[in-house]
Each structure stands twice: as structure tokens, then as C-alpha cells.
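# Let's see this in three dimensions:
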Amino acid sequence: MNALPANPPDESHAALLGRLGNRSIVFVGLMGAGKTAIGRKVAGILGLPFIDSDQEIESVSRMSVPELFERYGETEFRALEQRVILRVLEHGPQVLSTGGGAFMSAQTREAIAAHGVSVWLKAEIDLLMDRVSKKQNRPLLKSADPRAVIERLMAERYPVYAAADVTVPTRDDRKEVIAAEVVNALCGYFGVAAATGEVRS
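Modelled structure (predicted):
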């Protein structure tokens, strides 16, 4: 295993963008993992547009995600989510944050594989609980036992998220730190020398 030497950020980022081409960097993971916050930071680092699939869904439907869940149910919401993500993926390169259930769709996974590079932000349950407990807009957590819901979702979804191209463990740290780790992990995926530290290939 050879270690690639570290490159200055601009050089590494240019090489990464060259390898990325017209593909999108697509964040997947459970609610509370930080997909939107970290995705925005990564987009800023690389000079790419950032799109949040939930915001796109709300824009086209003129309804909030909780309202869509309540009025149409999860099945219809997931169908709309899939259509929106497939449309967005046609316009890379960009950074795209997806909803927690999006990657569970085989068709969505295939589209992401064809038009993007998937990044799983993997979080432990205590971090997820701490973050989601501060927000009231999580339709799947309207339960007497939200922790049990998160545990069930982890059991169902983590084996599927594991199919992502890149996995980055996330934690309670500055967003800039996690975003830099994502960029370095992407450099490793593409065989590009990272801006800091070493990338094994």
C-alpha cells in the first residue's frame, strides 16, 4: 500500500473535481447525521452548487415534508422524493443531500451510482438522538419512543447505507472538520492525493 503525498488544497480539489466530472456528490444517512450541514460545507470547499432534496421537494410541491407525510403518507412521499432526486442528478456536478429514506429505493441507488458518488455520514445513536430531539419536523419520530424508532431505522438502513461509495464516521465536532474529512475521503476514493495527511491507495 503506497501513501500518496499531500497536495496543496487547490491542487487536490482541482484533481478531485476533474475525477468527479459531471457526477454529483450525494450524501446519504439517517436524519440527524448532518447531511445538509456537512454537504453545504463540502460544496463550499469545492466550489460546487448545493442542493437539499427535501427543499427541492417542498419547492415543487409547495408543501412542507411533514405536511406531505401527513396528507399523502410515506409511500407517496418516497415516490415524489425519487422523482425529484432522479431529476436533480441530471444536472451535476453538485453536492446533493438526500432524505434518510431515499437510499432505500433500489432505483434511487442505481441512479446515484450512475450519476454520482455516494457518501454515507455514519453516526452513533446518541448523537442522532441529541440532534433530532431538538427539532419538531421529523415525521417518522412522532412516536412515544423516538429512540426505539431510531434503533429500528438503524437496523433497517445501515446495511443498505453500507453500499455507499464512501463512508465517513461523523461525531460532535466542528462542521468544518467533518467536511474536510469527507473531502479527503473522496480524494482517497478517486486516488487523488489529499490536501492534508495521507491517502492510502
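# contacts and neighbour counts: CA atoms only from here.
Noted.
# Can you name the next helix or strand after the helix or strand harbouring V183?
Assigned by DSSP states H and E, V183 belongs to helix 175-190. For helix 175-190, the following helix or strand on the C-terminal side (DSSP H and E) is strand 199-200.
# can you give me the helices for this protein?
9-20, 35-46, 53-61, 65-88, 106-115, 125-132, 146-161, 175-190 (DSSP state H).
# Run the angle between the helix holding V183 and helix 35-46 for me.
70 degrees (axes from the mean of the first three to the mean of the last three CA atoms, to 10 degrees).
# re earlier: for the helices of the chain, give me CSV that also has mean neighbour count.
What follows is the helices of the chain, written out as CSV (neighbours: other CA atoms under 10 Å):
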stretch, mean neighbour count
helix 9-20, 17
helix 35-46, 21
helix 53-61, 15
helix 65-88, 16
helix 106-115, 16
helix 125-132, 15
helix 146-161, 15
helix 175-190, 20
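# Contacts only, for R138.
P66, V132 (CA atoms under 8 Å, 6 or more residues apart in numbering).
# Grab the most central residue of this structure for me.
The centroid of the chain falls nearest to F27 when counting by CA atoms, centre = their mean (1.4 Å).
# out of the helices of the chain, nearest to G99?
Nearest to G99 among the helices of the chain is helix 53-61 (6.5 Å), distances taken as CA to CA.
# Report all helices and strands that the closest one contacts.
helix 65-88 (3 or more CA pairs under 8 Å, 6 or more residues apart in numbering; DSSP states H and E).
# one more to line up against the first:
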Amino acid sequence: MGAGKSTLGRHLSQILDYPFFDSDRVIEEKTGADIPWIFDMEGEAGFRRREQEAIDELTRQNGIVLATGGGVVVTPENRDMLHDRGCVVYLWTPVDVQLARTRNDKNRPLLQTADPRAKLEALFAERDPLYRQVSHHVVSTASGNLKKVADDVLACLVSHRQG
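Next up is the predicted model:
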């Protein structure tokens, strides 16, 4: 959370002239409900089932830029689909930066807790190894410099195509 996936994804889609998809927005459009409502009504397990369906559909497309929800990697099938069907760039972001970027965001159900820092630290400890497992490249977004991060990701894409 707070890595800049959606912002960077929209920016890269313009540079590459590829359509941009945010898996969370796709889920919201299909259900007619926002993510917090889905979590409230179906729990995280229900949301993850919907997310897996969306990832399967989206990763079957070529020539797109896809931003996923932060927890997409907790589902092994998602990790496999993402890794096998595209070039995955892990946007690594330290917890302090995540906390600063998400502190006023009420649309993140997992952070609606008394101690968001502890939650982010726990999520980072759980998810970082999974992100590293699924990704082809790791790029730091800690600088907050969109142009630099985009240039780094574009270099990864070139490297991936050549590899």
C-alpha cells in the first residue's frame, strides 16, 4: 500500500500507449460496490476470490499496464498468473513512506485500525518475500520522484524483453 502503483501505472500507460487497468477498480466496476463494502460484506476471503477472478481475466490480455491491489500476492494462483503471464515489477516502498502516503486514506480497509504502522509492518513482513518471489524486477519508489521511478521501470521492461 502506498507504493504508487496506480499513479505510476497510469503514467506508464501514457508513455507506452497501452491501456491501464487497476485490478481494484475492475472489481469495483464488476460488483458495483467499493472495496471497503466488499470487505465488510464478504470479508477478506470473499474479496480475494473476486480478486483472483479479475487477475485471471486481466493477465490474459497482452499490451496492458496493470496495477494490482497490495495484497494480490497472498494468493498463490495470483502469483503464478502474474509471474507467468507478464513482466512484474515490485515497487518496493519502506513502511515509513507507506505510512506517510496512506495516513489520510479511508479507502484501505486493512489500515482502519488503531495502529496503522504495526499493520503496515506486519503486512510488509508477510508480503515482501512474496513480492520478491513473483517479481522479475524490484524498483524502489521511496524517492517519490515519478519520472525517476518510471524511467527505472521502463529500463526493467526493456531488460525483460531482451532477456
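# Quick TM-score on the pair, please.
TM-score for the superposed chains, counting by TM-score structural alignment, normalised by the length of structure 2: 0.95, backed by 162 aligned residues with a CA RMSD of 1.2 Å.
# before we move on, the earlier item: okay if I get the helices of structure 1 as a markdown table plus distance to V95 of structure 1?
Shown next, in a markdown table, are the helices of structure 1 (distance: least, CA to CA, whole Å):
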| stretch | distance to V95 of structure 1 |
| --- | --- |
| helix 9-20 | 11 |
| helix 35-46 | 6 |
| helix 53-61 | 10 |
| helix 65-88 | 10 |
| helix 106-115 | 12 |
| helix 125-132 | 22 |
| helix 146-161 | 18 |
| helix 175-190 | 12 |
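# Can you tell me which of these is nearest to P169 of structure 1?
Of all these, helix 175-190 comes closest under CA to CA, at 8.5 Å.
# quick one: that closest one aligns where in structure 2?
Here helix 175-190 of structure 1 aligns to structure 2 at residues 146-161, judged by TM-score structural alignment.
# Please apply the same query to stretch 48-63 of structure 1.
Residue span in structure 2 matched to stretch 48-63 of structure 1, by TM-score structural alignment: 18-33.
# Can you tell me what L141 of structure 1 aligns to in structure 2?
With TM-score structural alignment as the criterion, L141 of structure 1 lines up with L111 in structure 2.
# Longest strand in structure 1, by number of residues?
strand 116-122 (DSSP state E).
# Read off where that one ends up in structure 2.
With TM-score structural alignment as the criterion, strand 116-122 of structure 1 aligns to 86-92.
# List the contacts of that stretch.
By CA under 8 Å, 6+ apart, stretch 86-92 of structure 2 touches 3-5, 59, 82, 131-132, 134-142, 153, 156-157, 160.
# do the same with stretch 45-63 of structure 2
18-19, 23-24, 26-27, 35, 38-39, 66, 72, 75, 77-78, 81-82, 85-86.
# and for that stretch, what span of structure 1 is it aligned with?
Going by TM-score structural alignment: stretch 45-63 of structure 2 matches residues 75-93.
# could you measure D52 of structure 1 against A15 of structure 1, distance?
25 Å (CA to CA, to the nearest Å).
# scratch that, M129 of structure 1 is what I was asking about
37 Å.
# Could you do V132 of structure 1 as well?
From V132 of structure 1 to A15 of structure 1 the distance is 36 Å (CA to CA).
# Now do the contacts for the closest residue to Y189 of structure 1 other than its chain neighbours.
Excluding the flanking residues, the one nearest Y189 of structure 1 by CA to CA, 6 or more residues apart in numbering is V166, at 7.1 Å. By CA under 8 Å, 6+ apart, the contact set of V166 of structure 1 is V117, S118, V119, W120, A185, L186, Y189.
# so the helix holding V183 of structure 1 versus strand 116-122, what angle?
130 degrees.
# what's the average distance of helix 175-190 of structure 1 to structure 2?
Helix 175-190 of structure 1, aligned to structure 2 and superposed, deviates on average by 1.6 Å (mean CA distance after the TM-score superposition for structure 1).
# Which elements pack onto that helix?
When contacts are defined as 3+ CA pairs under 8 Å, 6+ apart, helix 175-190 of structure 1 packs onto helix 9-20, helix 35-46, strand 166-169, strand 199-200.
# Run the chain-centre distance for the first one.
It refers to helix 9-20 of structure 1. Between the centre of helix 9-20 of structure 1 and the centre of its chain there are 20 Å (CA atoms, centre = their mean, to the nearest Å).
# go on, the last one?
Strand 199-200 of structure 1 has its average C-alpha position 22 Å from the chain's average C-alpha position, going by CA atoms, centre = their mean.
# same thing with the third one?
Averaging C-alpha coordinates over strand 166-169 of structure 1 and over its chain gives two centres that are 10 Å apart (CA atoms, centre = their mean).
# after superposition, how close is that strand to structure 2?
Counting by mean CA distance after the TM-score superposition for structure 1, strand 166-169 of structure 1 comes out at 0.7 Å.
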